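3D, please:
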Amino acid sequence: MRDFEKPGRSAVFAANGVCATSHPLAAGAAVDILKAGGNAADAALAAAAVLGVAEPHMCALGGDCFVLIKPAGTETVHALNGSGRAPAAAMAEKLRAEGHSTVPLNAPAAVTIPGAVDAFCALSEKHGRMELGQVFGAAIRYAEEGIPVAPRVARDWAAQSDHLQGAARDLHLPGGKAPKAGQLFRAPGQAEVLRRIAREGRTGFYEGEVAEDFATTLQGLGGWHTMEDFAATSCDWGDPISSTYNGFELLEHAPNGQGATAMLILNILSHFDLAAMDPLGPERAHIEAEATKLGYDARNRFLADADHCTRLAHMLAPETATNLAALIDPARAMADPARLSEAVHRDTVYLTVVDRDRMAVSFIYSIYHPFGSGIASQKYGIMMQNRGAGFTLEEGHANEMAPGKRPMHTIIPAMLRHEGRLVMPFGVMGGAYQACGHAHFLTNLLDYGMAPQAAIDAPRAFPEEGMLNLESTYPEATAAALAERGHKVQPAPDPIGGAQAIWMHDSGVLEAASDPRKDGCAIGY
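Sure, this is the predicted structure:
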């Protein structure tokens, strides 16, 4: 139990249904759908649509999503890959010939075809109860009438909008300035596009005027994108991948996401007695940082589009974790793994919903970097992701940019099962941090016995670009001891990531947790 004399938040307990997101109005929209007779799939889509208006620097209809869903009445989990592909004319050699060693972040070359909307429609058709017009109702209203900008959103908006260009700048910087907390933000073009999707399904987005708006805008900036690229977009249903840790089964989305990285980190950590270490002490932080470095090195070498990912079994093999764990010196930090050219970011939204019939949805949605590519479609003002920056330009690499190929993705939804029963959908936001975040959250839960909210609240560390970023809530003695071990310790430049989780108790009660690093909350009924 938390100390009620200290700042913090309680978990949200509910019996019928609950949603946890990074924005309270999105969570509220989801619960409204549940109360109106919709299920968790409908509610997740309602929340995602609102988040596209409420957190436009994080997600948009021009982005991608991944979903794990457990339908009511079964413990089987299905995976939905809503990530888009490079256009048919995309070629790494073209960019290398122009002198690029990495995919330029704020140029059409980084814009992959958005896959989220196709996944929205597929999820609704296969598992939803309501018409999309009703599901998108709150988002359409907020886009037209305006949504108050939340405090964390305002902070990030002001700090992360320098690369906005053209229509994106006009829409998101009214009067040339980022909106302040409490100021209303409107996106009428987005409302119109949502109406078209509700009316016409995926055709309303990937064909006709909306697709033409995307293609024309990108071609005008020198992009490779065509109407045919948009029309060919298709999401994929599949099965999650799984591994075990401390008697629990972790379910992650298969590549092109980085869920396998979280599994590898946990497999490495299983060789150490974390439970005997101080959860805020240097021993634990050091071992987790070293395991993370090794896990991300494997990620950078092996993970890619599923059609090109040939070493997944090796990456998840027990002997691989055993051999990597043996490389960790408990007293000394190792050098960072070789860096490739795929970019990193910290902007994503994650939400989870469980309904009264115990359908559970784990849903993650992103445009990659803050405000994506910085490019919006000229007519409707839909932001475009720069997920193509997740490709490498290294010739012959599994994740090399190529026509019609999906890049390696950082965004990963997850679920946890125990003895065959789903006990928790969860996710951790934070770009590259997410795999490390999944491992850290689960060790908080399963090694240290923390409740979900406490496990989310706990301090975070992340080794990145040669530095070990520590949140300010770590003890000073821990930071000093880590420096003595050879880590280049620095205060985290921003709060590290965000998270949401819903624990499904045997009693039928739902316990939802939401990260205080964001504006969001959990709401149940």
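
Please make it C-alpha for all contacts and neighbour counts, starting now.
Fine.

what are the ranges of the strands in the stretch 401-525 of the chain?
413-418, 421-429, 461-464, 467-470, 489-491, 498-504, 510-514, 521-524 (DSSP state E, counting those that start in this stretch).

Would you reformat those as a markdown table and include distance to A107?
Formatted as a markdown table, those follow (distance: least, Cα to Cα, whole Å):
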| stretch | distance to A107 |
| --- | --- |
| strand 413-418 | 28 |
| strand 421-429 | 25 |
| strand 461-464 | 25 |
| strand 467-470 | 28 |
| strand 489-491 | 31 |
| strand 498-504 | 28 |
| strand 510-514 | 34 |
| strand 521-524 | 35 |
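
this one as well, want them side by side:
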Amino acid sequence: MNNIMPMGHQGMVASPHYMASTVGSFVLREGGNAFDAAVAVSATLAVVYPHMTGIGGDSFFLMYSAKDRKVIGLNGSGRSGREVSSSLFKDKGLSRIPDRGVLSAITVPGMVDAWWEAWTRFGRLPWDKLIAPAIQYAEQGFPVSRDLYRWMCKDEQWIREDKTLKEVFMDGGRLKSEGSRLVQSELAATLRLLMKEGRDAFYKGPFMEAMVLAIRADGGLLTEEDFLSHRSNWVEPLSTTYKGDRIYQMPPNSQGFSLLLMMNILEHFDLAGIPRDSAAFYHLMVEVVKKAFQYRDRYLTDPDFAHIPVDQLLSKDFARQLSEQISLTPMEASPFLSSPMGQDTAYAAVVDDEGNAVSFIQSLYYDFGSAYVPEGTGVILQNRGSFFSLDAEHPNALLPNKRTFHTLMPGMVLRGEKPYLLLGTQGGEGQPQTQLSILTGVLDYGCTIQEAIALPRWVYGRTWGQASDSLKMENRNLQSAAEKLMQWGHRVELVSGWDGIVGQAQGICIDTNGVMYGAADPRGDGLAIGW
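Predicted structure coming up:
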């Protein structure tokens, strides 16, 4: 079940929805650069992939500037409100932050500001040209895709409970069907305001005031001051080497460093000598994941509130020590218990003919985020803040003006100081694991980017809604491998051969001759376009 892998010399766009990829391609052909196209793709995804992302959510951008010859990071995640506290929730008789509803929407949406920052620093086309396609899809509608309909069915309860969601996603008391036209008039009006007035329309002025007024009227906690003070941060990406290539990830509060730690550990194993479909491969991958996640969960939070020993965690000597703790003879599973993670995310990548490259990812956290829309805005607010802990001793403890542990992690690999791979995926716990699968597929097993994305994948841990801390494997003739893994002590669940639980990945590979190869995940609605 491999998609066609397009090739090109002039540009490449890969996103989880074919309409967004088409918009990115159009922007590049109209003279825009990769940064322009990334903003336009991101805005379009906020409309046509409303279950996974939206302007009420966050985004992270990992960018290679050909002019500057360097990789640059933009952290577009929002902070908790200044009135938010653990005691406030405990006084309401709550032992944890609600997963849904207005009380789960306690962080400022950061994505709109991230668009503005990326565009003002690197963009070339006028702002309105980048937002216009998203407005068109919101005003005129688009067909409900297979993936959107599946999630609408899953979340029908939440859709029915919110006035705006019910009006948008239901017709005559029933969910809109796959292929039916989905119009988002209120969201279109909000986007039109952003197109006219820029990011300030979202973070200051009458629209913001009306949005906050609606949130407060519904019992929410965000204030005008929270929106007025929000800014994205330009950051220095983290990196490590792996067999001569340099792999880049976003720094904390992103979980990206966990993937770098995994790759450092894997350097101590002859991975190419282990068959990709063997039980030994999956055993090694899961044990590496467990080692990295233990340290991710121990430290990851907003670095403005706690020291995170990133240099130590990413040192080659530390990885060697961890590799020596992994048992291959005999094969034996180690224990680990993970926290449940959300999985709604949209990843996309763009490369232009000047050598610029943008690897970016955006999310509402859970599917349909908080499942709450401030009346009159059309904006589904994220529930990213629900991942904060009410335990004051927890590394990710809830405090005012704090960014939470973030699952979003766009990836990039440089070879010979130029972009070689751009990759990322949907999923919470699954994001570093899917990147691990793709990277080893390309760098160790000689796969193309499309072949690597199509390989059978796994996800270890508890994605949102899953009670078991298990290893879930796509079952493509892997029954015997699963049986061996269970004998070695792993708790294994075989899922369908192309299961959505392992997320939806996209990627671009650029070879040494400058040929771009684009790939979209056959598990979703994505498309890669190149020329």
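
ok, back up a step: please identify which of the strands of the stretch 401-525 of structure 1 is closest to L51 of structure 1.
strand 521-524 (13.0 Å; Cα to Cα).

The equivalent of A49 of structure 1 over in structure 2 sits in which helix or strand?
Aligning on TM-score structural alignment places A49 of structure 1 opposite A43 in structure 2. Following DSSP states H and E, one finds A43 of structure 2 within helix 34-48.

Where does the helix or strand that that helix is followed by end up in structure 1?
Under the assignment DSSP H and E, the closest C-terminal helix or strand after helix 34-48 of structure 2 is strand 58-65. The alignment of strand 58-65 of structure 2 onto structure 1 (TM-score structural alignment) spans residues 64-71.

Tabulate the strands of the stretch 401-525 of structure 1 (TSV), appending mean neighbour count.
As requested, the strands of the stretch 401-525 of structure 1 are exported to TSV (neighbours: other Cα atoms under 10 Å):
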stretch	mean neighbour count
strand 413-418	23
strand 421-429	26
strand 461-464	22
strand 467-470	21
strand 489-491	17
strand 498-504	28
strand 510-514	29
strand 521-524	26
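
so what's P370 of structure 1 closest to, chain neighbours aside?
H57 (5.0 Å; Cα to Cα, 6 or more residues apart in numbering).

hang on, that neighbour packs against F371?
Yes. Counting by Cα atoms under 8 Å, F371 is a contact partner of H57 of structure 1 at 4.1 Å.

more crowded one of those two?
F371 (30 against 27; other Cα atoms under 10 Å).

Can you find the partner of that one in structure 2?
Checking with TM-score structural alignment, F371 of structure 1 has F368 as its match.

what's the average distance of the longest helix belonging to structure 1 to structure 2?
Of all the segments of type helix in structure 1, defined by DSSP state H, the longest one is helix 282-302. Mean deviation of helix 282-302 of structure 1 relative to structure 2 after superposition (mean Cα distance after the TM-score superposition for structure 1): 0.9 Å.

so that helix matches what in structure 2?
Under the criterion TM-score structural alignment, helix 282-302 of structure 1 matches residues 279-299.

what does stretch 427-443 of structure 1 give?
The aligned range for stretch 427-443 of structure 1 is 424-440, by TM-score structural alignment.

ditto for stretch 390-402 of structure 1
Going by TM-score structural alignment, stretch 390-402 of structure 1 sits over residues 387-399 in structure 2.

Same question for stretch 127-146 of structure 1.
Stretch 127-146 of structure 1 maps onto residues 122-141 of structure 2, going by TM-score structural alignment.

Can you list the buried residues in the matching stretch?
122-123, 125, 127, 130-139, 141 (16 or more other Cα atoms under 10 Å).

out of those residues, which one sits closest to M262 of structure 2?
Using Cα to Cα, F122 comes nearest to M262 of structure 2 of the buried residues of stretch 122-141 of structure 2, at 32.1 Å.

The residue lying closest to the closest one once chain neighbours are set aside and M412 of structure 2, how far apart?
Spatial nearest neighbour of F122 of structure 2, excluding adjacent residues (Cα to Cα, 6+ apart): F35 at 6.2 Å. Counting by Cα to Cα, to the nearest Å, the separation of F35 of structure 2 from M412 of structure 2 is 15 Å.

Same check on P522 of structure 2?
Taking Cα to Cα, one finds P522 of structure 2 at 21 Å from M412 of structure 2.

before we move on, what about E224 of structure 2?
In terms of Cα to Cα, E224 of structure 2 sits 36 Å off from M412 of structure 2.

rewinding a little: residues contacting the residue nearest to P370 of structure 1?
By Cα atoms under 8 Å, 6 or more residues apart in numbering, the contact set of H57 of structure 1 is 157, 160, 347, 367, 370-372.
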